[in-house]
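In: any chance you can model this:
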Amino acid sequence: MSSPPAPTAAPGLVEKGPASGTSSADPEQQLPIHGGDLQRTKTVSDRVRSSFRVQEKGESGRRGIHPWTFLRITFRSSSWASRIVNVLWPLVPAAIAVRYALPNHSLTIFILSYLAMVPCANLLGFAGQELARKVPHVMGVLTETTLGSLTEIILFMVLITREDTPNVNYVQVIQAAILGSILATMLLCLGLCFIAGGFKREDSSFSEAVSEVGSGLLLTAGFGLAIPTVFEHSLTSRLPEEELISKAIDISRSTAILLMIAYGIFVYFQTQTHHGIYDAIFIEDTERDNDKRKDDKIKYRLTFTEVILALVVAIGLVAFISTILVTHIHFLVEERHVSDAFVGLILIPLVEKAAEHLTAIDEAYDDQMNFALSHVLGATLQTALFNAPLVVIVGWCLGKPMGLNFEVFDLAVLLLAIITVGNFLRDQKSNYLEGALCVLVYIAIAVAAIYYPNPVHLTANGTESAGAANGTADASATATAAAHHR
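Out: Predicted structure coming up:
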């Protein structure tokens, strides 16, 4: 009598058995693998359909647009922190009204538009979350991270199209904002996630797959961003300044292309060849979140049409408010004597990353540390490997000298932050102490940025501009103008 056939392992799982080669039926010993063989058996059309089919967790049970339900779900948002942010929505029409009714009140306009950006970015992030629920886990995280970074991309695009003033170099503001965005996400947001995760438990754990890949890519991104700066500062005394800057910008453009290729490989790694690992990790995190299980039963979800509407409204508002905000940066620098470093390194990143920070902190509080870490590292990597190279290439197309040749201070704190965060991620555990240390490091950088002087502003022919050369006269004139404005 023949013996029954041995059971076949489930797709995407490898059975861990004894050394003799016999398989074990214990499900706890089944480990997820990347599922590449299974993925390769699918046709292109199958992959597209599986990636963009609305998932059960994202179904709303409705069709079309229901205005009252749309507003209620949008205001309810995804977390208590997001609901608090939605209280700032009245500032959006206020900022627009003041912009046209009182165009000379630059400080008021800047403050209102700065605060108005927060609910707009939050709406964009929430719409991204709703869209992410309608696609598979890995694709959802990438979609949510990408849409959350649209605020940053829009701000960069608005800044790169601005013409410099005698005292404000918008390229330098963008460069500071690039590194500031990375630091805000990597230190401030990650630190707050560690603190939030430590409220209810002694330690929070996360997967090695998420932390190791993220740490490695952070080091790679830091190395890539450092190359133009190291080149420029190592040859300061050997090449004429104009030629040195030109070569550094050429290197920046080449590096930008390579960084974007690296980001493309990372996305392919997550979504195609190793998606099984990340799917298993994210499913486990989802099962640990009681809040989301309750939400899944109630099904407070936007329809696909409502998601598109929310995205269109949010992107439009973010673009419009960004234009108002950027238009009045020169007032802070010229009349309030706020340094380019503080504007770019601290002020802009805090508002552009608000939605992603709130999402990640809420996930960490709900013991979804893998989700939180994926959002933090994903947003950081998108800035370093995609958004920063993108603005370099756009500047290239516009004929702007946009490069990755940063200030030594900015680059030094970036590399030190990457090393610090990498050490915290090494043991796959976090606690409130590590979170507090990350936040304190970020505050120290912010304090240094307040006192950091503006770099010398060079004209197109490499000579010092009148605003930089006549610092004393400009300072006196600026002080007089500020006093008159007050």
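In: make it CA atoms for all contacts and neighbour counts henceforth
Out: Will do.
In: can you tell me the element the residue nearest to Thr143 when sequence neighbours are not counted falls in?
Out: Ranked by Cα to Cα, 6 or more residues apart in numbering and with sequence neighbours excluded, the top spatial neighbour of Thr143 is Ala132, at 5.9 Å. Per DSSP states H and E, Ala132 falls inside helix 106-133.
In: following up with a second sequence; could you model it the same way so I can compare the two?
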Amino acid sequence: MVNKIFFLLALVGVPVSIAGNIMHWSQTLMFGVYCLTIISLASFMGRATESLAIISGPSIGGLLNATFGNAVELIISIFALQAGLTEVVLASLTGSVLGNLLLVGGLSFFVGGLKYKRQTFNVYDARHNSALLIFAVVVAFVIPEVFAMDMDEGRTFTLSIGTSIILIVLYLAALFFKLVTHRGVYQHKGEQVEEHEEPEWSKGRAITVLAVATAAVAYVSEALVHTFETVAESFGWSELFIGVIIVAIVGNAAEHASAIIMAYKNKVSVAVEIAVGSTLQIAMFVAPLLVLVSLFLTEQLPLIFTMPELIAMITAVFLTIFISNDGDTNWFEGLTLLGAYAIMGIGFYLL
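Out: Below you'll find the predicted structure:
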């Protein structure tokens, strides 16, 4: 039933989005249409990556989901950079970190915990990811902020470029470590369960759906970016709130849906891989890549966040680490993460 609704939304939303963009219909109205269209397209991406996760295993499946889910975020951010909306871009990166760790992780643990009293996942992966989260957010995001206090704009951007290159190199090294040199070394017993589940789509069809949906999302995302200023004025929203909450939720809808479905099916290892893996990809690949891309645009993007953004991300990282480091979760821990996200959402709305 839900899949049929998303199919109809995509079937109607894509042509309406194209027509509205070409004929310049009301931007406030089209903002809602674009968001619903992206979310419906993201549902297809989620179903495709779920099939690939069954075929490839939790680690690679989670990585694929994070990659294609973050492709939406990357596309929206590049168009926003071209439009000179650097505050929206930085805010959307913050929102992705908070959304993946607190909203996606929280909903996954909560929904899965309602069905199962206790869910376990790979504790070794959790500890490995914890160290990377601290490096990516607490070290690589905070250090430039501290040093930038005594630097001019030129040196601040140079520091951002250096930090970005290091982040990308370490991210690629982490993938090589996890998927090549140490693949299967830290195996979790629960990952051997349900090996006989059949994927909804074949590998070829799933990849085709991902490619087509991503292309459609790219077009709609460009149109969505041009509505931000009008919507902000109409509803009294700040660029910070649009980036942290609205863009982040819409841009990461694929991971949201997939992670929750996986947790409900007691595949919490995949759900954790999606939530945390997507966060790491945002912090260690998407954010630094945007800094490097901005070299070729009129508006440069320094890796400097506001203090509320930094504090919120650091809090989310440590709360997630404390909850997930034992490799065990339940619905109450999920509710705790959701509560933290709600408090931060209220704070960003009122700023």
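In: so how far does the helix holding Ala132 of the first structure sit from its counterpart in the second structure?
Out: Following the fit onto the second structure, the mean deviation recorded for helix 106-133 of the first structure is 2.0 Å by mean Cα distance after the TM-score superposition for the first structure.
In: next secondary structure after that helix?
Out: Remark: after helix 106-133 of the first structure, the chain's next helix or strand is helix 137-148, criterion DSSP H and E.
In: show me what contacts the residue nearest to Thr143 of the first structure?
Out: Gly58, Met139, Gly140, Val141, Thr143, Glu144 (Cα atoms under 8 Å, 6 or more residues apart in numbering).
In: reformat those as CSV; add neighbour count.
Out: Listed next are those as CSV, based on neighbours: other Cα atoms under 10 Å:
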residue, neighbour count
Gly58, 22
Met139, 21
Gly140, 21
Val141, 21
Thr143, 18
Glu144, 25
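In: one step back: ok, now how distant is the residue nearest to Thr143 of the first structure from Ser51 of the first structure?
Out: Distance, Ala132 of the first structure to Ser51 of the first structure, using Cα to Cα, to the nearest Å: 11 Å.
In: find residues that contact each of these two.
Out: Counting by Cα under 8 Å, 6+ apart, the residues touching both Ala132 of the first structure and Ser51 are Met139.
In: in the stretch 201-350 of the first structure, which spans are helices?
Out: 208-234, 241-268, 275-288, 290-298, 304-327, 329-334, 340-342, 348-352 (DSSP state H, counting those that start in this stretch).
In: strands along the stretch 201-350 of the second structure, start to end?
Out: 328-329 (DSSP state E, counting those that start in this stretch).
In: circling back to that earlier point, nearest to Asp37 of the first structure among the helices of the stretch 201-350 of the first structure would be which one?
Out: helix 275-288 (10.8 Å; Cα to Cα).
In: who touches the closest one?
Out: So helix 275-288 of the first structure is contacted by 12, 32-35, 137-138, 207, 209-210, 269-270, 292-293, 366-371 (Cα under 8 Å, 6+ apart).
In: buried stuff in that helix?
Out: Within helix 275-288 of the first structure, the residues scored as buried using 16 or more other Cα atoms under 10 Å are His275, Gly276, Ile277, Tyr278, Asp279, Ala280, Ile281, Phe282, Asp285, Thr286.
In: repeat for stretch 235-255 of the second structure
Out: Neighbour-count burial for stretch 235-255 of the second structure [16+ other Cα under 10 Å]: 237-245, 247-255.
In: where does it end up in the first structure?
Out: Under TM-score structural alignment, the alignment places stretch 235-255 of the second structure onto residues 336-356 of the first structure.
In: can you pull the buried residues of stretch 302-311 of the second structure?
Out: Quick answer for stretch 302-311 of the second structure (16+ other Cα under 10 Å): Pro302, Leu303, Ile304, Phe305, Glu309, Leu310.
In: residue range for it in the first structure?
Out: Counting by TM-score structural alignment, stretch 302-311 of the second structure corresponds to 403-412 in the first structure.
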